[in-house]
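Trainee: need a structure here:
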Amino acid sequence: MPAFKNRINSLYTLPDEAFDKLEESTQTKTLKNNDFLLDYHSICRHIYYIKKGMVRIYYIKDGREITEWFAYDDNFCFSIISYFNEEPSNLIIQCIEDSEIILLPKKSLEKLSDIDLNISKLYRSMFATSLILSQYRMEALQFETAFQRYEKLMANDPEIIKRAPLKYIASYLGITFETLSRIRNQLH
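Mentor: This is a model prediction of the structure:
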């Protein structure tokens, strides 16, 4: 699991012994395109590492699917509110490609955090990173134009543009499919 270890160490460098403990607590799951990693109103009991593939995180509002986030190769995702409050999730995590996922169980992470300071620091770093990314996303939706959001996505996350269906990208950017088409035509 060199990619997983490298990703973990990019958040907080774990000594080999601590990483081995962490790795022992994980499970690997293989899912197909359109399979659900976390279904509506299920409780999120894991942090998910996308070893290979792509998922979208979305919710349903007034019968429409609103894409909140994408996670793909070498990234983490989870439903924050459900994870912390142990309540049914309004967010849905669905594969949009065949995917291989490593599951980090909450109970194991909490136990390991209690006995290993390095894992506790990793755990904190994971949450801090998630909060920072969420703040950036909210600021983009509040203060940037649709055109600016698309340009930023092209610059910072071109994999999403290459791999995700345009209707999901439009929803993620908070715009209609037609607006996304106009923006893409202006740039190409």
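
Trainee: from here on, contacts and neighbour counts on C-alpha atoms
Mentor: Will do.

Trainee: tell me, how many neighbours does Ile92 end up with?
Mentor: As a burial measure, Ile92 scores 25 neighbours (other C-alpha atoms under 10 Å).

Trainee: Assumed Asp114 was part of a strand.
Mentor: No: in this structure, Asp114 is helix, not part of a strand, as judged by DSSP: H, G, I helix; E, B strand; the rest coil.

Trainee: Does anything pack onto whichever strand or helix holds Glu151? Which helices or strands?
Mentor: In this structure, Glu151 sits in helix 146-156 according to DSSP states H and E. Packing partners of helix 146-156 (3 or more C-alpha pairs under 8 Å, 6 or more residues apart in numbering; DSSP states H and E): helix 158-163, helix 166-173.

Trainee: Let's have those in JSON lines, adding distance to Leu187 and mean neighbour count.
Mentor: JSON lines is the format used below for the helices and strands packed on helix 146-156 (distance: least, C-alpha to C-alpha, whole Å; neighbours: other C-alpha atoms under 10 Å):
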{"stretch": "helix 158-163", "distance to Leu187": "13", "mean neighbour count": "14"}
{"stretch": "helix 166-173", "distance to Leu187": "15", "mean neighbour count": "21"}
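
Trainee: Before we compare anything, build this one as well:
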Amino acid sequence: MKELKKHVRTLFDLSEKEAEIFLSQFTRVSLSKNDVFMPTGKVCHTIGLIEKGLMKCVYHRNGEETVFEFAYENSFISDYYSFVTLTPSEKEIRCLEDTIVHTISRESLEKLGKEHVFIESMSRKINERLFLRMHERLKSMLLDPAAERYQKLVAERQDLTQRIPQYLIASYLNVKPETISRIRKKISNRP
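Mentor: This is a model prediction of the structure:
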């Protein structure tokens, strides 16, 4: 929890006391590999903050899985669309590794927001970051070649390519697994 507090303080420019207040309403949950954090079809009323582990967010269509995003240490995780609109989730969030996640309910978060002004500022910053991240991802999917999208993923977290199976990386980048093999081969052959 110490690392999470440090991360939250830095991310939102909070004092030690503010970070403690915010994190005090979170509950530590241990999940195993393949456990579902958020199932398809249920309204999401929870936001998680990952201490350790890795999750994937996927859409299911015609028996196929399409990876929307990965979440790992120090990442917030939720079906934010479902959380905001109060509509059933269209995606599933599942653990790729044994995971420790700290969760907060909508009710607790709203209560905190009413009691502490700085929570509103945090909420705005989270919304801005989510928008910017989705904008960059969409722009990259439309404009960047697959190799560049792969390199951006690696630049974000180099260890992800060791932790995530190649077929899931391919799904996330919207390419075939063979394309990932070719990209990796080109990168490893560079002087």
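
Trainee: can you pull the buried residues of the helix holding Glu151 of the first structure?
Mentor: The neighbour-count check on helix 146-156 of the first structure (16 or more other C-alpha atoms under 10 Å) flags 146-147, 149-151, 153 as buried.

Trainee: OK, contacts around Phe177 of the first structure?
Mentor: By C-alpha atoms under 8 Å, 6 or more residues apart in numbering, Phe177 of the first structure lies in contact with 166-167, 170-171.

Trainee: For Asp73 of the first structure, see how far away the nearest residue to Lys32 of the first structure once chain neighbours are set aside is.
Mentor: Setting aside the residues directly before and after it, Lys32 of the first structure is nearest to Asp98 in space (C-alpha to C-alpha, 6 or more residues apart in numbering), at 4.2 Å. Shown here: Asp98 of the first structure relative to Asp73 of the first structure, a distance of 11 Å by C-alpha to C-alpha, to the nearest Å.

Trainee: Find residues that contact each of these two.
Mentor: Here Asp98 of the first structure and Asp73 have 53-54 as joint contacts, going by C-alpha under 8 Å, 6+ apart.

Trainee: Quick check: which element contains Ser125 of the first structure?
Mentor: Per DSSP H and E, Ser125 of the first structure falls inside helix 117-143.

Trainee: quick one: that helix to the second structure mean distance?
Mentor: Between helix 117-143 of the first structure and the aligned residues of the second structure, the post-superposition mean distance stands at 1.2 Å (mean C-alpha distance after the TM-score superposition for the first structure).

Trainee: quick one, that helix and helix 146-156 angle?
Mentor: Here helix 117-143 of the first structure runs at an angle of 150 degrees relative to helix 146-156 (axes from the mean of the first three to the mean of the last three C-alpha atoms, to 10 degrees).

Trainee: How far off centre is helix 117-143 of the first structure?
Mentor: 11 Å (C-alpha atoms, centre = their mean, to the nearest Å).

Trainee: for that helix, packing partners?
Mentor: Using 3+ C-alpha pairs under 8 Å, 6+ apart: helix 117-143 of the first structure touches helix 2-11, helix 16-24, helix 106-115.

Trainee: So for Ile175 of the first structure, which of those sits nearest?
Mentor: Among these, helix 2-11 comes nearest to Ile175 of the first structure, with 31.8 Å by C-alpha to C-alpha.

Trainee: list the buried ones in that closest one?
Mentor: 4, 8, 11.

Trainee: Rebuild these as a markdown table, extending it with distance to Thr176 of the first structure.
Mentor: Converted to a markdown table, those look like this (distance: C-alpha to C-alpha, whole Å):
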| residue | distance to Thr176 of the first structure |
| --- | --- |
| Phe4 | 36 |
| Ile8 | 36 |
| Leu11 | 35 |
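
Trainee: hmm, back to that, Serialize the helices and strands packed on helix 146-156 of the first structure to a markdown table and add fields for distance to His188 of the first structure.
Mentor: Listed next are these as a markdown table, based on distance: least, C-alpha to C-alpha, whole Å:
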| stretch | distance to His188 of the first structure |
| --- | --- |
| helix 158-163 | 13 |
| helix 166-173 | 15 |
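
Trainee: To Ser79 of the first structure, which of the ones you listed lies closest?
Mentor: Closest among these, using C-alpha to C-alpha: helix 166-173, at 16.2 Å.

Trainee: how about the closest one, aligned to which bit of the second structure?
Mentor: On the second structure, the counterpart of helix 166-173 of the first structure by TM-score structural alignment is residues 166-173.

Trainee: That stretch vs the first structure, average offset?
Mentor: So stretch 166-173 of the second structure averages 0.5 Å relative to the first structure (mean C-alpha distance after the TM-score superposition for the first structure).
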